[in-house]
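Participant: Sequence and predicted structure below; questions after.
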Amino acid sequence: MKQLMASFNLTTSDPSVFILMGIPGQESAHIWIAIPFCISYIVCLLGNLAIVFLVGKDQTLHKPMYLLICMLALTDVCITNFFMPKALCIFWFNWKGITMSGCLTQMFFLHTLAFTQSAIFVTMAFDRYIAICDPLRYTIILTNARIAKLGLVGLLRSALIMLPLPMLLSRQPFCANRTIAHTYCEHMAVAKLSCGDITVSGTYSLVITVLVVGLDRILIVVSFSLIIKAIHRISSKKPSWKALNTCTSHICVMLASYIPGFFTSLTHRFGQGISPHIHVILASLYLLVPPMLNPIIYGVINKELHGKVGKHIHRK
């Protein structure tokens, strides 16, 4: 049994191993902290996989908007699966060790998926813009095949943008202290352990975040601004509310992702007086709460999806 535990709980004596501390200063409460995390993780998996199953099975949902919701659900499942199993191992079993290659792999996929999620949000905004502002050409401009291609382009863009970061860090010399005060391998948390110059890595990370995420959010704001203008030009109130209702679920999902991300970034950059465990908890919740809320939001607000879920449950 001791040998089995040792094989999982890697030690700091191994020069290729990092140690993830979990939530610093709260080690004694890790077992209890893990319970809401685990419940949220299960809800996230069940909700998002239910959306994927429902959209895949129901032919009437094989439309661009629902394919995008399905893509978002798959992205959310991947994000939580790259993050939560290791975090729960830290909380429950004190298995804190992670190899350098495993750490860089986790970092690459988490950031890649976050950028992919941003690309999906942009495509969702574009989809609603075409549906409301140019409805007669909607089926011509946005086909299912084109949506699939846009999703693939978003994934490739994110992977290519993120690839230099783990490559740069893999060439860095790391100090003897390889303890990461976090539940997962976040880029700057890993970079700060280096004894070398991380100027290039840090600058590149900041530039791609500002350019890519900043540009995506500008495109989203512009799209919904044009949608609101188009809705105001509709004379009848009923079509206006019907058109706006198709955007409501997307807007709520985006806010559920962007608001926690904003506060996490704010506390990370300007909250020097805030306890380290607050930073880690906020960063961890940022990866867990939006993926958990997304299927709930779509299930409640989106009337067609809500109706399909109700019919499927009633049939069962």
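Facilitator: Received it, and whenever you're ready, just let me know what you need.

Participant: make it CA atoms for all contacts and neighbour counts henceforth
Facilitator: Fine.

Participant: ok, His306 to Met162 distance?
Facilitator: Noted for His306: a distance of 36 Å to Met162, by CA to CA, to the nearest Å.

Participant: okay but Pro166 is in contact with Leu110, surely?
Facilitator: No: counting by CA atoms under 8 Å, Pro166 does not reach Leu110; the two are 11.9 Å apart.

Participant: the more surrounded of these two?
Facilitator: With neighbours defined as other CA atoms under 10 Å, Pro166 and Leu110 compare such that Leu110 has more, 25 against 21.

Participant: That one belongs to a helix?
Facilitator: Yes: residue state for Leu110 (DSSP: H, G, I helix; E, B strand; the rest coil) corresponds to a helix.

Participant: residue boundaries of the strands in the stretch 51-200 of the chain?
Facilitator: For the stretch 51-200 of the chain, strands defined by DSSP state E, counting those that start in this stretch occupy the ranges 97-99, 179-180.

Participant: which one is the residue nearest the centre of the chain nearest to, not counting chain neighbours?
Facilitator: Nearest to the geometric centre of the chain sits Ala114, at 4.5 Å (CA atoms, centre = their mean). Nearest residue to Ala114 in three dimensions, chain neighbours excluded: Ile79, at 7.8 Å (CA to CA, 6 or more residues apart in numbering).

Participant: which one in this protein is furthest away from the centre?
Facilitator: The chain, farthest from centre, CA atoms, centre = their mean: Ser235 at 38.5 Å.

Participant: Let's verify that residue: helix, strand, or coil?
Facilitator: coil.

Participant: Could you report the neighbour count for Trp95?
Facilitator: 23.

Participant: ok, it to His182 distance?
Facilitator: Taking CA to CA, one finds Trp95 at 13 Å from His182.

Participant: ok, now Asp134?
Facilitator: On the measure of CA to CA, Asp134 and His182 end up 47 Å apart.

Participant: Ile42 now?
Facilitator: Distance, Ile42 to His182, using CA to CA: 21 Å.

Participant: who's more crowded, the two?
Facilitator: Between Ile42 and His182, counting by other CA under 10 Å, His182 is the more crowded of the two (23 against 13).

Participant: In addition, the following structure is provided for comparison:
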Amino acid sequence: MSDSNTTDFTNPSIFILLGIPGLEAAHIWISIPFCAMYTIAVLGNFTILFIINRDPSLHGPMFYFLCMLAVTDLVTSTSTLPKMLSIFWFNSREINFSACLTQMYFIHCFSAMESGILVAMAFDRYVAICHPLRHSTILTNSVVAKIGLAVVLRSGILALPYPFLARQWPYCRTNIIPHFCCGHIAVVKLACADISISSYYGLFNLLSVIGMDVFIIIMSYTLILRAIFQLPTKDARLKTFGTCISHLCAIFALYIPDFFNSFTQRFGQNIPVHFRILFASVYLLVPPVLHPIIYGVRTKQIRGRLIQLFFL
């Protein structure tokens, strides 16, 4: 279905994804780093899952949360990157309306899930540093499973309004989405109706869910840093803080692009479209790429198993 300004249609059967508007001539070249990053994300996260599954000594709370993060990264990147690459390589721009809404749900659900897992990992770091003798009794397998279930349910329920709101709007102007994926705002901006509810819900979700998660993480690290500064020696303080570096890197890799992407999509009309979309791809792809690298390099147990796996 092509762009139409005269024919009314509601809930079109097909949307057209443009990829990165303004950079169509460079799509092939842009696809090279994206394909390489997606390959690294898939191989890296599967390697993390394989190592943790094979080694019983890694069956603990921190590594269970890391497995959840790896699965979330795999789903997040796979829900968007294959379609993006098909646009770049084969000019396959069409996407079914229902598939578009499904992709929208997966993007927002698993992005929120990733944030919830980082909160769970912050809690693990807090217990490990502030209550080390009680770590195994506080974070039992049952507690970890309940935390994981709570994260999944919260993300799944709060992401449901996105496709439902998008489905109810009439799309009577165009079915062309100037993006490489069906993000909520990118889709509802095409509606010929007042989409204030969709916009406000997205902003509410960002500020309440992500904002609450960031607040909890800040509070956790305030208590962690207070405990670290009470340690008797500089070496002990540095060693203890070093156990948090991987988690802090993962936090910055997710939240900085997330907030920037969300606000530029809503309020960045003066920012070039291709720049906003390129940054959206950073938000979706960079965390799944960085997480296995960060934890593979910074976590001694995983680094040791990686060396054994590939070099011994």
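Facilitator: Structure's in. What do you need? This one's a predicted model, so the numbers in the text were calculated from it and none came from an experiment.

Participant: Have a look at how far, on average, stretch 278-295 of structure 1 is from structure 2.
Facilitator: On superposition with structure 2, the average gap between stretch 278-295 of structure 1 and its aligned counterparts reaches 0.8 Å (mean CA distance after the TM-score superposition for structure 1).

Participant: Which position in structure 2 pairs with the residue nearest to Ala114 of structure 1?
Facilitator: When structure 2 is aligned by TM-score structural alignment, the residue opposite Ile79 of structure 1 is Thr76.

Participant: In terms of helices and strands, where is the equivalent of Val207 of structure 1 over in structure 2?
Facilitator: Matched by TM-score structural alignment, Val207 of structure 1 corresponds to Phe204 in structure 2. Under the criterion of DSSP states H and E, Phe204 of structure 2 resides in helix 196-205.

Participant: what does Tyr298 of structure 1 align to in structure 2?
Facilitator: Alignment note (TM-score structural alignment): Tyr298 of structure 1 maps to Tyr295 of structure 2.

Participant: would you say its match is within a strand?
Facilitator: No: with three-state DSSP as the criterion, Tyr295 of structure 2 is located in helix rather than a strand.

Participant: Ile129 of structure 2 versus that one, what's the distance?
Facilitator: 18 Å.

Participant: mind listing the helices for structure 2?
Facilitator: Under the criterion DSSP state H, helices of structure 2 are mapped to 27-54, 61-78, 81-90, 97-130, 135-138, 141-159, 161-168, 184-188, 196-205, 211-229, 234-242, 245-267, 273-298, 300-311.

Participant: ok, back up a step: in a markdown table: the strands of the stretch 51-200 of structure 1, plus distance to Ile147 of structure 1 and mean neighbour count.
Facilitator: Output for those, formatted as a markdown table (distance: least, CA to CA, whole Å; neighbours: other CA atoms under 10 Å):
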| stretch | distance to Ile147 of structure 1 | mean neighbour count |
| --- | --- | --- |
| strand 97-99 | 37 | 22 |
| strand 179-180 | 39 | 19 |
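
Participant: Against Leu4 of structure 1, how distant is Val122 of structure 1?
Facilitator: Taking CA to CA, one finds Val122 of structure 1 at 46 Å from Leu4 of structure 1.

Participant: So if I had to pick from those two, which one is more boxed in?
Facilitator: Set side by side, Val122 of structure 1 and Leu4 show more neighbours around Val122, with 21 against 8, by other CA under 10 Å.

Participant: That one matches what in structure 2?
Facilitator: Match for Val122 of structure 1 (TM-score structural alignment): Val119.

Participant: List the residues that contact its match.
Facilitator: Val119 of structure 2 makes contact with Asp213, Val214, Ile216, Ile217, according to CA atoms under 8 Å, 6 or more residues apart in numbering.

Participant: likewise Val152 of structure 2?
Facilitator: Val152 of structure 2 neighbours (CA under 8 Å, 6+ apart): Met113.

Participant: Alignment lookup: it to structure 1.
Facilitator: In structure 1, the residue matched to Val152 of structure 2 (TM-score structural alignment) is Leu155.

Participant: how far away is its match from Phe109 of structure 1?
Facilitator: 11 Å.

Participant: and the residue farthest from the centre of structure 1, what pairs with it in structure 2?
Facilitator: Per TM-score structural alignment, the equivalent position to Ser235 of structure 1 in structure 2 is Pro232.

Participant: got the contact list for its match?
Facilitator: Going by CA under 8 Å, 6+ apart, the list of residues near Pro232 of structure 2 is empty.

Participant: What about the closest residue in space to Val151 of structure 2 that isn't next to it in sequence, how many residues nearby?
Facilitator: With sequence-adjacent residues excluded and distances taken as CA to CA, 6+ apart, Val151 of structure 2 is closest to Gly116, at 5.5 Å. For Gly116 of structure 2, the count of nearby residues is 25 (other CA under 10 Å).

Participant: State the distance from Gly116 of structure 2 to Ser155 of structure 2.
Facilitator: Gly116 of structure 2 is 8 Å from Ser155 of structure 2, by CA to CA.

Participant: before we move on, what about Ile293 of structure 2?
Facilitator: Taken as CA to CA, the span from Ile293 of structure 2 to Ser155 of structure 2 is 25 Å.

Participant: can you check Tyr162 of structure 2 too?
Facilitator: Distance of Tyr162 of structure 2 to Ser155 of structure 2, computed by CA to CA: 12 Å.
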